[in-house]
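Peer 1: give me a model of this one.
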Amino acid sequence: MITYSNLGKKGNLGNQLFQIASTIGIAEKNQQEYCFPFWEYSEYFEFQFKECSSVENWTSLREKAFNYYDWEVSHGNFDLNGWLQSERYFSQSINKNLFQFKSDFEIGLLDKYHYLFARKTILVTVRRGDFVNNPNYFQLSYKFYLTALLHQFNNLQEYNIIFTSDSISYCKKHFSFLPNVFFLENLKPIEQLCLGSKFDHYIVSNSTFSWWMAWLGEKKETKIIRPMKIFDGEYSKKNDESDYFPKRWIEHNENEFKLENRYWKLKVYGYFYALQSKIQYDLKRQKKIIKNKIKDIIGYK
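Peer 2: Next comes the predicted model:
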């Protein structure tokens, strides 16, 4: 039997989907059964997740590398721990049916947001939060999303462009000028995932949640634009991310494209917005360093 006992405790929804799908795939590849602890989102899916009664005395296995590799779990009870972020782990027999939403939940969302589908659609997912200026993560500026729209799609007027983000205010400040643009707000993560999986094309950020909306929504004719990488600096050297993005997705490098002069206002605004964010990040980091030094001096734990 194989499980992932930390489900719901290690990362948010995007991470949890990887943990479930990969655990099942690893179990099936090793001809093992699988089970999971209670999962708060299971009620939204058709698939029935078997719950574990106990994992006491199970062998705990920690992920050895960020990239895909073969787990040796053929015999015995194993509790996996890691990120498991590659579709290469996934089960071929279950595939996308694993996360088929219940019809009443899905239909209710589609009815409420029917106006988004009046044209062909492009979903742009912008990850901000703790990724911004974090040296471990590859930084994506507004130019990544804008140049991806301008150079990977023809005739943007023919599309509804939908933005979803953990900082929708950032999206509004940078992209409100686009034609037929919409900003998703006040949605629960599971609602974002369901609705997000129904669009035609995707521009994804270096976020697992972004990854999953695109992966679940991918069809034969779908175009998925993705960043060059997810990690940066020393963290990138220590973690092989070559299996993270599917090879069929289109890599986009914002530095290969120049914005026309008609976007000069956005360029100026974007520059000072990024500068302000960097200053705020550095100040917050310095405060934390000073605070920790004071704790060390006074012996506070």
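
Peer 1: all contacts plus neighbour counts: C-alpha atoms, from now on.
Peer 2: Fine.

Peer 1: would you point out which residue is most central in this structure?
Peer 2: Residue closest to the average C-alpha location in the chain (CA atoms, centre = their mean): Thr208, at 2.2 Å.

Peer 1: just the element for the closest residue to that residue other than its chain neighbours, please.
Peer 2: Counting by CA to CA, 6 or more residues apart in numbering, Gly14 is the residue found nearest to Thr208 once chain neighbours are left out, at 4.7 Å. Assigned by DSSP states H and E, Gly14 belongs to helix 13-29.

Peer 1: just the strands from the stretch 101-250 of the chain, written as ranges.
Peer 2: Using DSSP state E, counting those that start in this stretch, the strands of the stretch 101-250 of the chain run over 120-126, 159-165, 181-183, 201-203, 224-226, 250-251.

Peer 1: winner for burial among the ones you listed?
Peer 2: Mean neighbour count (mean count of other CA atoms under 10 Å) peaks for strand 201-203 among those, with a mean of 27.

Peer 1: circling back to that earlier point, let's have the strands of the stretch 101-250 of the chain in a markdown table, adding distance to Tyr68.
Peer 2: Converted to a markdown table, the strands of the stretch 101-250 of the chain look like this (distance: least, CA to CA, whole Å):
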| stretch | distance to Tyr68 |
| --- | --- |
| strand 120-126 | 25 |
| strand 159-165 | 28 |
| strand 181-183 | 35 |
| strand 201-203 | 24 |
| strand 224-226 | 19 |
| strand 250-251 | 20 |
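
Peer 1: want to put them side by side, so please do this one too:
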Amino acid sequence: MIVVKLMGGLGNQMFQYAAGRALAHANKDVLKLDLSHYSNPPPGCVPRKYELYNFNIKPEFATDEELQRFGRHGSPKRLLTRVKQLLGCVQPCYLTDPDIKFNPRFKKATGDIYLDGYWQSTKYFEEIEGTIRTELQPLGSGDDHVARLCEEIKGSNSVCINVRRGDFLNNSFHGCLGMDYFGEGRKLLDASLKNTRYYVFSDDVAWCREQFSGSPDTTVVGHEYAGPDFMDYLFLMTSCRHFIIPNSSFAWWAAWLCSHPEKRVIAPLRWFNDPKIDTSDLVPGSWLRI
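Peer 2: A predicted model of the protein is given here:
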């Protein structure tokens, strides 16, 4: 049995599911999702909820009894069990990704495995890339106004700009990218692409409308197009041909799921405020980092 702990927002859950799905496939085993983080989040954690029900997957959820086998969910020996698991002394196996980098133990793990981490690299699921693209492809709600905007986006040399602000404004770990980053990205794409049309998606629409007001080739997409759990936003973003993304897993997935054969993706060189954190496994090598 493979159990993956889900935590964070939609983008993080997509990474966690993809890693768990790949390991279950490799081991010919069942994948189960641990949702306990959402019912008992740690202090200071931004409240989130399970959102993978928006995709074409058929999840199974770990029971309390199954989680206790891994030293989770109220087991009195949880700490001792996890220490032994981390040292490789006992089964089941407990795997984490403490430093963002790809953990080579991942592909060697067998038996009952508990995954506790963010797993933000295509290296974890590259063997089943086609399956992940199919299962995590946003379909859109089918609303007429969303469909019309989608056709407009697909009919132009569209560039998705995603601006992440919200909780990142006061987050010293992630940090918030400013207009200098997005302006530099636009210059690079305008120098190599013709007739570009920019579509801005953000959690702070009012700020974006003020900042991009002088750009006639730019449309700031309001939250009337967001849809439930922002799935229409993800659908529209993925429909673009090119991307300028911030340090956001949600935007990462929009760019990665885009199937345009000539897509260009610009991503930040510094994904976190701390420049010592190695994110070379997080961003695909074909994307340009600035």
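
Peer 1: hmm, back to that, and the strands of the stretch 101-250 of structure 1: which comes nearest Ala274 of structure 1?
Peer 2: Among the strands of the stretch 101-250 of structure 1, strand 120-126 comes nearest to Ala274 of structure 1, with 14.7 Å by CA to CA.

Peer 1: which residue numbers in structure 2 does the closest one align to?
Peer 2: Aligned by TM-score structural alignment, strand 120-126 of structure 1 corresponds to residues 157-163 of structure 2.

Peer 1: distance from that stretch to structure 1 after superposition?
Peer 2: By mean CA distance after the TM-score superposition for structure 1, the fitted stretch 157-163 of structure 2 averages 0.7 Å away from its aligned residues in structure 1.

Peer 1: identify the residues contacting that stretch?
Peer 2: 177, 182, 194-204, 208, 237, 240-246, 251 (CA atoms under 8 Å, 6 or more residues apart in numbering).

Peer 1: and it, how far from the chain's centre?
Peer 2: Counting by CA atoms, centre = their mean, to the nearest Å, stretch 157-163 of structure 2 is centred 17 Å from the centre of its parent chain.

Peer 1: now stretch 292-301 of structure 1
Peer 2: Remark: stretch 292-301 of structure 1 is offset 37 Å from the chain centroid, using CA atoms, centre = their mean.

Peer 1: what does Leu243 of structure 2 align to in structure 1?
Peer 2: No, residue 243 of structure 2 isn't Leu; it's Phe. That one, Phe243 of structure 2, aligns with Tyr202 by TM-score structural alignment.

Peer 1: ditto for Thr81 of structure 2
Peer 2: In structure 1, Thr81 of structure 2 lands on no residue (TM-score structural alignment).

Peer 1: host element of Thr81 of structure 2?
Peer 2: When elements are assigned from DSSP H and E, Thr81 of structure 2 belongs to helix 78-86.

Peer 1: helices or strands up against that helix?
Peer 2: Using 3 or more CA pairs under 8 Å, 6 or more residues apart in numbering; DSSP states H and E, the elements in contact with helix 78-86 of structure 2 are strand 93-96.

Peer 1: got the contact list for the strand it packs on?
Peer 2: Residues from elsewhere that reach strand 93-96 of structure 2 (CA under 8 Å, 6+ apart): 70, 82, 85-86, 103, 105-106, 109-117.

Peer 1: please indicate which of these are buried?
Peer 2: 70, 82, 85, 103, 106, 109-110, 112-117 (16 or more other CA atoms under 10 Å).
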